[in-house]
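Enquirer: Give the three-dimensional model of this entry:
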Amino acid sequence: MKTYQNAKSALLYILPASLLILVFVFLPIVLNVYYSFFRWSAFEMNRMFVGWEYYIRLIHDPVFYIALKNNTLFAVISIVFQVGMGLVIAAILEDKLIRRWQPFFRTVFFIPSVISIAVVGLLWQLLYHPEIGLLNHTLRFLGQSEWTYAWLGNSTTAIYAVVAVSQWQYTGYMVMLFLIAMHKIPEELYEASMIDGANRRHTFFHITLPQLKEMILVGMMITVIGAFKVFDEVYIMTSGGPGRSTEVLGTMLYRAAFRNDEMGYASTIATIVFIITLALSLFQMKLVKSGKEV
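Expert: Next up, the predicted model:
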């Protein structure tokens, strides 16, 4: 009887949060999928059922594949720099010779991730400016004028310029996650390895990496999912241009909904983004589970 009362009390406590999640998370997802089968406008009450028309249109839309390619590029580069470079930086900061300066470097690396993306976008727009930007000015000063570009105005370099800003802003966040995980590794493991004659490279590959396996997997999936939901930095810096060369799924959705007033098509794009991120999330759960079994 007591167990039943405890369970009932626990359910009452989680009921408000469950209702909020149901109303503000799951219900909008279901409604979004439902609305993707209709042609409708934000300024009209009438909706026309079109079935799979928008999904077929999306499959045949060449911009969709440009956006998907750019999101994938975001994901691959983010894994290399945010996860890979973040792990290396964290390992360096955990070295005994550097550890005394760790608070300073933690602050330096983490500050970009708490700056408003609007501020970051405007700042880097100025840095990338072809005439007065610091990047081209530095290249000219070093005698490398042939390397100067209109970084955001060139369809070849624009997407890489935007991706680079994202790495600058969020690599420090991954460094913090890895440092927190490293602090949980028993110091006795390192002391025992040193007694056995292991050097820093051996301890990194045989102690640090295996102990951080779960955090690496989680960090990779956080980064990949974030790459497929990216919007702010692209919209602020290029709005998907020049042409549609930096278009991502987020800006494509925004353009369909709030510029072209094709809310049904925008709902279709949002559904595809949801499916991609859901699949990546399930893949993450499977990886983390398999990691715990090892």
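Enquirer: CA only for contacts and neighbour counts going forward, please
Expert: Will do.
Enquirer: So which residues lie in contact with the helix or strand where residue 57 lies, not counting its own?
Expert: Per DSSP states H and E: residue 57 is located in helix 53-59. Under the contact criterion CA atoms under 8 Å, 6 or more residues apart in numbering, helix 53-59 has outside partners 36-37, 64, 264-265, 268-269.
Enquirer: If you rank the residues you listed by neighbours, which is first?
Expert: residue 264 (28 neighbours; other CA atoms under 10 Å).
Enquirer: rewinding a little: counting contacts, what elements does whichever helix or strand comes after the helix holding residue 57 pack onto?
Expert: Per DSSP H and E, the first helix or strand lying C-terminal to helix 53-59 is helix 62-78. Under the contact criterion of 3 or more CA pairs under 8 Å, 6 or more residues apart in numbering; DSSP states H and E, helix 62-78 touches helix 158-183, helix 213-228, helix 249-254.
Enquirer: Show me what counts as buried in the helix or strand immediately after helix 62-78 in the chain.
Expert: From helix 62-78 onward toward the C-terminus, using DSSP H and E, the following helix or strand is helix 86-93. Within helix 86-93, the residues scored as buried using 16 or more other CA atoms under 10 Å are 86-91, 93.
Enquirer: My understanding was that residue 153 contacts residue 242; is that so?
Expert: Yes - contact between residue 153 and residue 242 holds when scored by CA atoms under 8 Å: they sit 5.9 Å apart.
Enquirer: Turn the contacts of helix 53-59 into a markdown table, including distance to residue 125 and secondary structure.
Expert: Formatted as a markdown table, these follow (distance: CA to CA, whole Å; DSSP: H, G, I helix; E, B strand; the rest coil):
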| residue | distance to residue 125 | secondary structure |
| --- | --- | --- |
| 36 | 35 | coil |
| 37 | 39 | coil |
| 64 | 25 | helix |
| 264 | 33 | helix |
| 265 | 31 | helix |
| 268 | 31 | helix |
| 269 | 28 | helix |
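Enquirer: export the residues you listed to a markdown table and tack on distance to residue 215?
Expert: Shown next, in a markdown table, are the contacts of helix 53-59 (distance: CA to CA, whole Å):
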| residue | distance to residue 215 |
| --- | --- |
| 36 | 36 |
| 37 | 39 |
| 64 | 32 |
| 264 | 38 |
| 265 | 37 |
| 268 | 33 |
| 269 | 31 |
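Enquirer: For the comparison step, fold the sequence that follows:
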Amino acid sequence: MRTISKRALGLAWVMPALVLVGVFVYFPLVENLGFSTLKWDIYSGSQEYVGLENYRDLIDDPVFWSSFGNNVLYAVVSIAFQVFGALVLAALVESIRSERWQRRLRAIYFIPSAISMTVAGLLFYFIYEPNLGPLNHVLQAVGLGRFDHSWLGQETTAMPAIIAMSQWQGFGYSTLLFAVAVQRIPSEIYHAAALDGTGPIRRFLHVTVPLVREMTGLMMMVTISGAFQVFNEVMVMTSGGPDNSSQVLGTWLYRSGFVRNNFGYAAAIATVLFVITLGIAMAQLWVTRRRRVEW
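Expert: Next up, the predicted model:
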């Protein structure tokens, strides 16, 4: 009887949260799945059931696939810089013996992360400006004027320029999280490794990397999921141009719904985006759980 009352009390405590999650998370997901089967003109209010036609249109849509490719590219570069690069930098910062310099470097690296994405996008929009922006002027000053570009105005450089800005903006935050994980490693382990004659590179590979696996797994999941939810930086800097070369799934979803007035098609893109991020999260959780069992 007491066990039943405890369970009922626990359920009563979590019920408000379950209701909120159900209403504001799961119900919209199910409703969006229904919308993806419609041809829906939001302005006239007309709706026509078309089944899986929107998903067939996705398969034949070259902009959808190029947007997906841009998200994948964004994820690969983000993993390289915001996971592995940030881990290396965090280990270097924490290896400095001066605590004062550690605090200063953490603050320096974290400052870009404190800037909103919209402000950072506008800042780099000015930096990339071909005539007045400082980037081309710096290239000319150091004798590399042949590399001058209209960075956001050419199809081959627009997406790499956006990705570069986002790495600058998010690199410090990842470094700070890895620094916290490195700080949690007992110093005795490093001392023992040093007594065994292990050099700094081997200590990093055989001590630091294995002992921050949980943080690495978390950052991998967050980074990849975030790469497929990119929106603000693209909208601020290029709005998906030129000629849709910098479209990502989020911006193509927005353009399909609010510009092309095809909300059923936009709902189909949203469903695909949800499936991708859910699959990434479940795969990462499975890998993390398997590693814990192995430990």
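Enquirer: once aligned to the second structure, how far is the helix holding residue 57 of the first structure on average?
Expert: Its match in the second structure and helix 53-59 of the first structure itself, once the structures are fitted together, sit a mean 0.5 Å apart by mean CA distance after the TM-score superposition for the first structure.
Enquirer: what does stretch 67-74 of the first structure give?
Expert: Using mean CA distance after the TM-score superposition for the first structure, the mean distance for stretch 67-74 of the first structure is 0.5 Å.
Enquirer: Then stretch 269-289 of the first structure?
Expert: Mean deviation for stretch 269-289 of the first structure: 0.6 Å (mean CA distance after the TM-score superposition for the first structure).
Enquirer: Just the helices from the stretch 1-150 of the first structure, written as ranges.
Expert: For the stretch 1-150 of the first structure, helices defined by DSSP state H, counting those that start in this stretch occupy the ranges 2-21, 27-35, 53-59, 62-78, 86-93, 102-114, 117-127, 134-141.
Enquirer: So which of the ones you listed is the most surrounded?
Expert: helix 86-93 (a mean of 20; mean count of other CA atoms under 10 Å).
Enquirer: who touches that one?
Expert: 98-99, 101-102, 105, 171-172, 174-176, 178-179, 204.
Enquirer: just stretch 131-138 of the first structure next, same as before
Expert: Counting by CA under 8 Å, 6+ apart, 126-130, 145, 147-149 sit against stretch 131-138 of the first structure.
Enquirer: repeat that with 6 Å
Expert: 126-127, 148 (CA atoms under 6 Å, 6 or more residues apart in numbering).
Enquirer: Nearest to residue 74 of the first structure among those?
Expert: Of all the contacts of stretch 131-138 of the first structure, residue 127 has the smallest distance to residue 74 of the first structure: 20.5 Å, by CA to CA.
Enquirer: which of the contacts of helix 53-59 of the first structure sit farthest apart?
Expert: Going by CA to CA, the pair spanning these furthest: 37 and 64, at 18.2 Å.
Enquirer: one step back: so which of the helices of the stretch 1-150 of the first structure gets nearest residue 220 of the first structure?
Expert: Once those are compared by CA to CA, helix 62-78 is nearest, at 8.5 Å.
Enquirer: so that closest one versus helix 158-183, what angle?
Expert: 40 degrees (axes from the mean of the first three to the mean of the last three CA atoms, to 10 degrees).
Enquirer: Would you check the span in the second structure matched by helix 62-78 of the first structure?
Expert: Under TM-score structural alignment, helix 62-78 of the first structure corresponds to residues 62-78 of the second structure.
Enquirer: Show me the contact partners of that stretch.
Expert: 224, 227-228, 247-249.
Enquirer: which of those sit farthest apart?
Expert: Largest pairwise distance in the contacts of stretch 62-78 of the second structure, by CA to CA, is 17.2 Å, between 224 and 247.
Enquirer: closest to residue 212 of the first structure out of the helices of the stretch 1-150 of the first structure?
Expert: helix 86-93 (9.4 Å).
Enquirer: post-alignment, that closest one versus the second structure, mean distance?
Expert: Mean for helix 86-93 of the first structure is 0.6 Å (mean CA distance after the TM-score superposition for the first structure).
Enquirer: can you give me the angle that helix makes with helix 102-114?
Expert: Here helix 86-93 of the first structure runs at an angle of 160 degrees relative to helix 102-114 (the same axes, to 10 degrees).
Enquirer: Now do helix 86-93 of the first structure against helix 213-228, angle only.
Expert: Using the same axes, to 10 degrees: helix 86-93 of the first structure against helix 213-228 is 130 degrees.
Enquirer: now helix 86-93 of the first structure, how far from the centre of its chain.
Expert: 19 Å (CA atoms, centre = their mean, to the nearest Å).
Enquirer: cool, and stretch 4-14 of the first structure?
Expert: Taking mean C-alpha positions (CA atoms, centre = their mean), stretch 4-14 of the first structure and its chain are 37 Å apart.
Enquirer: ok, and for stretch 35-47 of the second structure, which residues are buried?
Expert: 35-41.
Enquirer: how about those in TSV, adding distance to residue 72 of the second structure?
Expert: Shown next, in TSV, are those (distance: CA to CA, whole Å):
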residue	distance to residue 72 of the second structure
35	26
36	23
37	26
38	28
39	29
40	29
41	31
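Enquirer: Drop anything exposed from the contacts of helix 86-93 of the first structure.
Expert: By 16+ other CA under 10 Å, those give 102, 105, 171-172, 174-176, 178-179, 204 as buried.
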